[in-house]
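In: dropping the sequence and predicted coords here.
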Amino acid sequence: MDVNKKRKAPIGRSLGPLTHQSAANDAEEYTLHNGRKVTFKRKNVPADQVEVLTYAHSMNKRIAEELTQASLADVISSISRQQYQPVIAQLVDGKYATLDGTRRRQSAIYAGVGLNVLYCEEELTRAEVKALSKELQTAKEHSIRDNGRAFELLLKEDPSKTQADIAEQEGFTQGYVSKALNAWSIPQEIINLFEYPSDLTLPQFAEISKIYNHVLDSKMPLDDVIELTEVLPGTLNEEVIEFLKDAAEFKKIKKTSEKDSKFLAVNSKKWAKSKKVKDKTTITLSRATDEEYALIEAYIMKVMKGEEVKA
């Protein structure tokens, strides 16, 4: 065995330069973005207490309800054997509010295993929580709805801010902020139909939004639509959207382009056809002589003027 060969990095994230002491110790000191030092302690939450004693911090962007068992399959497999990195949390009223590691927390619940937590007892300001969460976030990118919820919270915190302000502050385009907010406005009951909600794309959210608006306009009970949307395990997101359309009786109106109508064909080269778009009609003549064109033009003029035309 080649002892010099690099080992594959374990699943999880490194605490990196944030830790002041060894990860083997029971307590570690973090230096926050503002220079304040905070002590974090280690705790193993028993398997039967993980769901009760831990929850996602209000400023954690990840939407816990959308962390499905299928989407977390790799993490569940890993954490069933070994949890390489602890969940970072703040102890609030005897429970652990996770700042980082929501996917690991939910995976531990699915796997039925305990959860290693690195927590602080000191009160953190919103600015400190936000900075710490951002610094720790190196795993899977947040979903569109994760970001949409975060944008909505920012708008509620400061009603004077616009979507453009949020876009500049968070480093996104205004268009993305608007679309993410729209994605977040879709009811959770609809999103729960998807086995891989975090993989939904902006175009797919736009399609789902149209279906939902159709449901509202047609005054169909949403619960009925959900019940009629039969989704089996392993169903792809795009298939769920099609099933949802059927349940909501949503049919996308296709714009049909007006086709030319050939009303005269003397031969393959000499013909006449018309095309009508709303109140306009275009007549096309092929291989018409100047004399024929003059006669046709004169005939049209008489018809348009309402003059008597001899058969």
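Out: Perfect, thanks for sending it.
In: only C-alpha atoms from now on, for both contacts and neighbour counts.
Out: Will do.
In: so which strand or helix has P203?
Out: Following DSSP states H and E, one finds P203 within helix 202-217.
In: that helix: which residues count as buried?
Out: In terms of neighbour count (16 or more other C-alpha atoms under 10 Å), helix 202-217 has its buried residues at L202, F205, A206, I208, S209, I211, Y212, H214, V215.
In: next one for the comparison:
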Amino acid sequence: MDQDLGDFLRSRRARIQPEDVGLPAGGRRRVPGLRREELAQLAGVSVDYYVRLEQGRSPNVSDAVLDAIARALRLDETESAHLRNLVRPARTARRTQRTQQVRPGVLRMLEMMDDVPAFVLGRRMDILAWNPLADAVTGFSALDRPNAARHTFLHPDARELYPEWSAVAAETVAYLHLDAGRHPDDPQLAALVGELSMKSEQFRRLWPRQDVKDKTHGRKLIRHPIVGDLEFRYETFAVPGDESQLLVAYTVAAGSPSEERLRLLASWQASEPPADVRPPSREPRSR
């Protein structure tokens, strides 16, 4: 985790030019962005103190110092929370691998959302459950190990399904980084990152950027093989009692072509054999 903290702070320093914060640019620079001593000056701490923090050797950092460093680095709310998670990693007991469980009430709620594609996203972006319309849109039931990150980077049809694949890929990596900060020393997440790094050049390029982004709401464009382009807005809701699970719902604008195409897809899906909110023969497993 100390390595993650140092990598994150260095990546944020590299984004800021001295002239952007009222400092002289100076002569030739070996690295982009702010030097350590410049950031320490902006945050009002000693250079030695900041160096020890970046190296993970300052475990008792005050909130005031972290706030000052966050302001100096121009971190947003999500990045500031990520910094705190890296400095003060949560102490969680290591557990044996086990299936992430979705409560029956949440599964029933998915069933009742019959005109809205919806699914439950768990730790490490595992897709834990979905309703039939979400399956018709994304094809979750055809995945051997339903996981949004693995699907984005390794599935052969992902670039066709997501016309704005580059944006989807960047958001996926940023959310995985956020999950890593919230749950340090997770061997299953480390295994997933290792798998994606070995098999995807694009993932290897994006992961070192240290971007973090929460999955709250946004836009998702899907090019469906039957009905064509579907432009969704998505909203996410934390499942009460289990902060590691998110209920994700896709909506379309009223009167839009996407609404008409989604209705057509729903009619097509209704003519197919009934589907459960999760495939009974492929219950998503914890990785």
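Out: Yep, it's here. Just so you know, these numbers come straight off a predicted model, no measurement behind them.
In: TM between them?
Out: The TM-score (TM-score structural alignment, normalised by the length of the second structure) is 0.25; 129 aligned residues with a C-alpha RMSD of 6.7 Å.
In: how about the secondary structure of E243 of the second structure?
Out: Recorded secondary structure, E243 of the second structure: strand (DSSP: H, G, I helix; E, B strand; the rest coil).
In: hang on, the earlier thing: just the buried positions in the helix or strand following the helix holding P203 of the first structure, please.
Out: Next along the chain after helix 202-217 of the first structure, taking DSSP H and E as the criterion, comes helix 222-228. Buried residues in helix 222-228 of the first structure, counting neighbours by 16+ other C-alpha under 10 Å, are found at L222, V225, I226.
In: next one: T54 of the first structure from V45 of the first structure, what distance?
Out: From T54 of the first structure over to V45 of the first structure the distance is 9 Å, taken as C-alpha to C-alpha, to the nearest Å.
In: okay, these two: which has more neighbours?
Out: T54 (24 against 18; other C-alpha atoms under 10 Å).
In: shouldn't that one be in contact with K95?
Out: Yes: under the criterion of C-alpha atoms under 8 Å, T54 of the first structure makes contact with K95 at 5.7 Å.
In: returning to what we had before: will you turn the buried residues of helix 222-228 of the first structure into TSV that also has distance to K134 of the first structure?
Out: Putting the buried residues of helix 222-228 of the first structure into TSV (distance: C-alpha to C-alpha, whole Å) gives the following:
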residue	distance to K134 of the first structure
L222	36
V225	38
I226	35
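In: mind checking the SS state of D67 of the second structure?
Out: On the three-state scheme (three-state DSSP), D67 of the second structure is labelled helix.
In: look up how far F8 of the second structure lies from the residue lying closest to it once chain neighbours are set aside.
Out: With C-alpha to C-alpha, 6 or more residues apart in numbering as the measure, S80 is the residue that lies nearest to D67 of the second structure, at 7.9 Å, once sequence neighbours are left out. S80 of the second structure is 11 Å from F8 of the second structure, where distance means C-alpha to C-alpha.
In: neighbour-wise, which of these two wins?
Out: Each of S80 of the second structure and F8 has its neighbours counted (other C-alpha under 10 Å); F8 has more, 23 against 19.
In: re earlier: how far away is the residue nearest to D67 of the second structure from V173 of the second structure?
Out: Separation of S80 of the second structure from V173 of the second structure (C-alpha to C-alpha): 17 Å.
In: who's in contact with V239 of the second structure?
Out: Applying C-alpha atoms under 8 Å, 6 or more residues apart in numbering, we find V239 of the second structure in contact with Q245, L246, L247.
In: list the helices and strands the helix holding P203 of the first structure packs on?
Out: Where contact means 3 or more C-alpha pairs under 8 Å, 6 or more residues apart in numbering; DSSP states H and E, helix 202-217 of the first structure is packed against helix 174-184, helix 237-247.
In: and these, which is most packed in?
Out: Of all those, helix 174-184 carries the top mean neighbour count, a mean of 19, counting by mean count of other C-alpha atoms under 10 Å.
In: list the buried residues in stretch 65-73 of the second structure.
Out: L66, D67, A68, I69, A70, A72, L73.
In: quick one, strands of the first structure?
Out: Remark: strands assigned in the first structure by DSSP state E are 27-31, 37-45, 54-56, 87-92, 95-100, 115-120, 261-265, 271-277, 280-286.
In: and what of the second structure?
Out: Using DSSP E, strands in the second structure cover 118-121, 127-130, 217-224, 228-239, 242-251.
In: do you know which of those strands lies nearest L262 of the second structure?
Out: L262 of the second structure sits nearest to strand 228-239 of all the strands of the second structure, at 7.3 Å, using C-alpha to C-alpha.
In: buried ones in the closest one?
Out: For strand 228-239 of the second structure, burial by neighbour count (16+ other C-alpha under 10 Å) applies to D229, L230, E231, F232, Y234, E235, T236, V239.
In: distance to L189 of the second structure added to these, as TSV?
Out: Below are those laid out as TSV (distance: C-alpha to C-alpha, whole Å):
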residue	distance to L189 of the second structure
D229	32
L230	31
E231	30
F232	28
Y234	25
E235	24
T236	21
V239	21
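In: ok, now how distant is the closest residue in space to H151 of the second structure that isn't next to it in sequence from V168 of the second structure?
Out: For H151 of the second structure, ignoring the flanking residues on the chain, the nearest one in space by C-alpha to C-alpha, 6+ apart is A158 at 6.7 Å. Per C-alpha to C-alpha, A158 of the second structure is found 10 Å from V168 of the second structure.
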